[in-house]
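A.B. asks: Provided below for reference: sequence and predicted model.
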Amino acid sequence: MKSLKVFPIFAFAVALFLSSFTLEGKDKPKEKIYIPPQVKKVMEETVKKGVVRNDISFSIVKNLYLPAQDQNFLILIFKAKNKDLMLLPFSEKERKKGVDFSKITSSKFNVFFWFYKLEGESMTPFKEQYVPVELNWESGVKPDDFSTYTVCTIIPEGKYLLSMAITSLDLKLIGIVNYNFTLPAPLEFKEKLALSPVFFIKSFKELQTPEIPPVVHRDYFIYSSLQLEPKLENVFSVGESPDIFYFVYGCSLNPEDKTKFNIEITYNVKKGDENVIKFAPYVFDLPFISHQIPLKKENDVNLEPGKYRLEIKVKDKISGKELVEYVDFEII
């Protein structure tokens, strides 16, 4: 049975996160004008009539979420074509004349969010946000490639339709994407355990000061004072020990030490119905779980290329509640 290599590097910083933000209340935010009328009109047509406006090519590829007091820290991951974002500062005349992409070092543009709350058959405007963006471009960037970006915000539980717009500063170029998602009510997990979306990280960095969202970043996002670069796909190389990251909802505090939990987690790596790696149980004292998972069998033999499933067994040793979840991954 394999031992788990645990590095609780995030424990202190993440524990502070729950009190580090001044969060909006759960009630409907007061009406404020964040989206210019000409952009809002196009967004409404996209939401209500399906009219597509794609002057700027981008797509939301997935979302993650983590706790933020009694709300959710929503992480939106989107891809955009380099050329479209690099051209945004230029006028239509300059774009038609032709632009030397090798000389572009930065670009500024706007991001607008319009959240609609979905309840039954009704769709109610809930929240607007404006995010000013400035990106730096390294030499050698390929204009026709797509890059990955993240933008985060704090939002209550519920079912939502998001209309997201990227525009040029003069608002003449507009790209809009609609995206549906659902968020839990973190404080309502009393009778059962639940996990936030499980993801793996390419890199991490602990920062000196927390970041208040929303901010657009390329490749990574910042959760309080943790800079995390998530992997978009659960695909690993032979011999790799990927870093996993997730949160366990619904755990009870230790009555003998109300600053700690008592969470036992056991992993198995399965190939079909066969357990190819069995890890010894490990006990965590915080519900933020982050550590490496060595994908090696007994005697340090690497897993062969192929498709596998990670079984995550969670037991809250205080309340006795248990949970089993699975995450598919591939080794190439």
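C.D. replies: Structure's in. What do you need?

A.B. asks: alpha carbons only for contacts and neighbour counts from here, please
C.D. replies: Fine.

A.B. asks: Ser163 reaches Lys117, doesn't it?
C.D. replies: No: counting by Cα atoms under 8 Å, Ser163 does not reach Lys117; the two are 11.3 Å apart.

A.B. asks: residues in contact with the closest residue to Glu138 other than its chain neighbours?
C.D. replies: In space, and not counting its chain neighbours, Glu138 is closest to Thr105: 6.7 Å by Cα to Cα, 6 or more residues apart in numbering. Contact analysis of Thr105 by Cα atoms under 8 Å, 6 or more residues apart in numbering lists Asn136, Trp137, Glu138, Ser139.

A.B. asks: Only the buried subset of the residues you listed, as a PyMOL command please.
C.D. replies: Here is the PyMOL command that selects only those of these that count as buried (16 or more other Cα atoms under 10 Å):
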select buried, resi 137
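
A.B. asks: Which pair of the contacts of Thr105 spans the longest distance?
C.D. replies: With Cα to Cα as the measure, no two of the contacts of Thr105 lie farther apart than Asn136 and Ser139, at 9.9 Å.

A.B. asks: quick check, nearest of the contacts of Thr105 to Phe189?
C.D. replies: Nearest to Phe189 out of the contacts of Thr105 is Asn136 (Cα to Cα; 41.7 Å).

A.B. asks: Second structure for comparison follows:
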Amino acid sequence: MGGTAARYSMFERLDLYAKVQRPHAVKFKDLEEVVNFRLIRNQIHFDYRFDYLRVTGDTVLVPITVQIPNKEMTFKATEGVHSGVLNIFGRITTITGRIVQTFEDVVNRDFPETLLQASLKGMSVYQKAVPLRPGLYKLDLVIKDVNSGNVGVVNTALRVPRYDESQLAASTLIIADQIERVPARQIGLGQFVIGASKVRPRLDATFTQADRMGFYLQVYNLGIDEASHKSNAAIEYRIRKDDKEVSKQAETSAQLAQGGEQLTIEKTMSLASFAPGKYKLEIQVTDQVGKKTITTTGNFTIKAAEKVEEKPAAKK
């Protein structure tokens, strides 16, 4: 995402995306009524989070991520396949009640009979990214399980930050279970896509020792060196457990994706050498040109990897 061409491509796509996402005729009228009439229905429990990534001085990309336990869904069996369907309705309004964005989606989950029980222990993750101006908004989010009719509702504030161009700043730190590059035609488009990368958040930030953990961060307003015409920053990664430093690494901006005064950090790491427990990831970025420092932190948890029981060998 660090390249200039990629950023301009993203601006163009976001402009088109914003036009497409203007308030439209609502398809899920029953879910809109839940919002309009403040109906309280919490039959489906789910987690959610917001992230904030600067696009321009007055536009912030806000990925809204929802995580629903599969056990909250009702599945219907047809020819050995168990299918679940969720209708999702979201509406973003200003504090005066003006509708800014409305989105609707259908999430389908299909599992074969042999995998159903294991799948019920997992999660379904959905994301909608919307471009917004800095300010205070309200988000109404309604999820309906089509097979059972159960509904879950969230009404919450959405505080979109303003990125002062004179200050060293950063996006939210995203702890992810998947970070990978996407094909050129998908840059800036689709669920979990930020620029040229797919970044899927792990909402509870809980992993096992067998997992790889990813983290993604954008840093803004770095000073530009007059000689190299590039930013010059030092980055330190620290991991702490019970306030004790257990890991430390360092690198420079020359080793990372740069785009003018912006720097993108996207990493994955093995957790095999870490003991189970609660940890804090600390990323410190020092702008060597502007002589400024910014530190961002995120918490995560590691659990012991599940042991696979070996079946006894068949007797001959």
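C.D. replies: It's in. Model, not experiment: these values are computed from the prediction.

A.B. asks: Drop the TM-score for these two in here.
C.D. replies: Overlay of the two chains. TM-score (TM-score structural alignment, normalised by the length of structure 2): 0.71; 290 aligned residues with a Cα RMSD of 3.9 Å.

A.B. asks: now the strands: where do they sit in the stretch 201-316 of structure 2?
C.D. replies: Ranges of strands in the stretch 201-316 of structure 2, per DSSP state E, counting those that start in this stretch, are 206-208, 212-220, 233-241, 244-252, 257-259, 262-270, 277-287, 292-303.

A.B. asks: winner for burial among these?
C.D. replies: strand 212-220 (a mean of 21; mean count of other Cα atoms under 10 Å).

A.B. asks: Could you check how many residues crowd around Leu222 of structure 2?
C.D. replies: Counted with other Cα atoms under 10 Å, residues neighbouring Leu222 of structure 2 total 28.

A.B. asks: Also Asp15 of structure 2?
C.D. replies: Counted with other Cα under 10 Å, residues neighbouring Asp15 of structure 2 total 12.

A.B. asks: Give the equivalent position in structure 1 for it.
C.D. replies: Superposed on structure 1 with TM-score structural alignment, Asp15 of structure 2 falls opposite Leu23.

A.B. asks: ok, back up a step: with distance to Lys76 of structure 2 added, can I get the strands of the stretch 201-316 of structure 2 in CSV?
C.D. replies: As requested, these are arranged in CSV below (distance: least, Cα to Cα, whole Å):
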stretch, distance to Lys76 of structure 2
strand 206-208, 30
strand 212-220, 33
strand 233-241, 44
strand 244-252, 47
strand 257-259, 46
strand 262-270, 37
strand 277-287, 38
strand 292-303, 33
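
A.B. asks: so which of those comes closest to Glu33 of structure 2?
C.D. replies: Once the strands of the stretch 201-316 of structure 2 are compared by Cα to Cα, strand 206-208 is nearest, at 35.3 Å.

A.B. asks: Structure 2: which residue goes with Phe115 of structure 1?
C.D. replies: Using TM-score structural alignment, the equivalent of Phe115 of structure 1 in structure 2 is Ile92.

A.B. asks: so its match makes contact with Lys128?
C.D. replies: No: applying Cα under 8 Å as the test, Ile92 of structure 2 and Lys128 come out as separate, 11.9 Å apart.

A.B. asks: Which position in structure 2 pairs with Asn63 of structure 1?
C.D. replies: If you follow Asn63 of structure 1 across to structure 2 using TM-score structural alignment, you land on Phe50.

A.B. asks: check contacts around that match.
C.D. replies: Val62, Pro63, Ile64, Thr65.

A.B. asks: how many other residues sit next to the closest residue to Arg181 of structure 2 other than its chain neighbours?
C.D. replies: Once flanking residues are discounted, Arg181 of structure 2 sits nearest to Ser197: 4.4 Å by Cα to Cα, 6+ apart. Ser197 of structure 2 is flanked by 21 other residues according to other Cα under 10 Å.

A.B. asks: Return the residues in contact with Asn136 of structure 1.
C.D. replies: Counted by Cα under 8 Å, 6+ apart, Asn136 of structure 1 has contacts Thr105, Ser106, Ser107.

A.B. asks: Regarding structure 2, what is its longest helix?
C.D. replies: helix 4-20 (DSSP state H).
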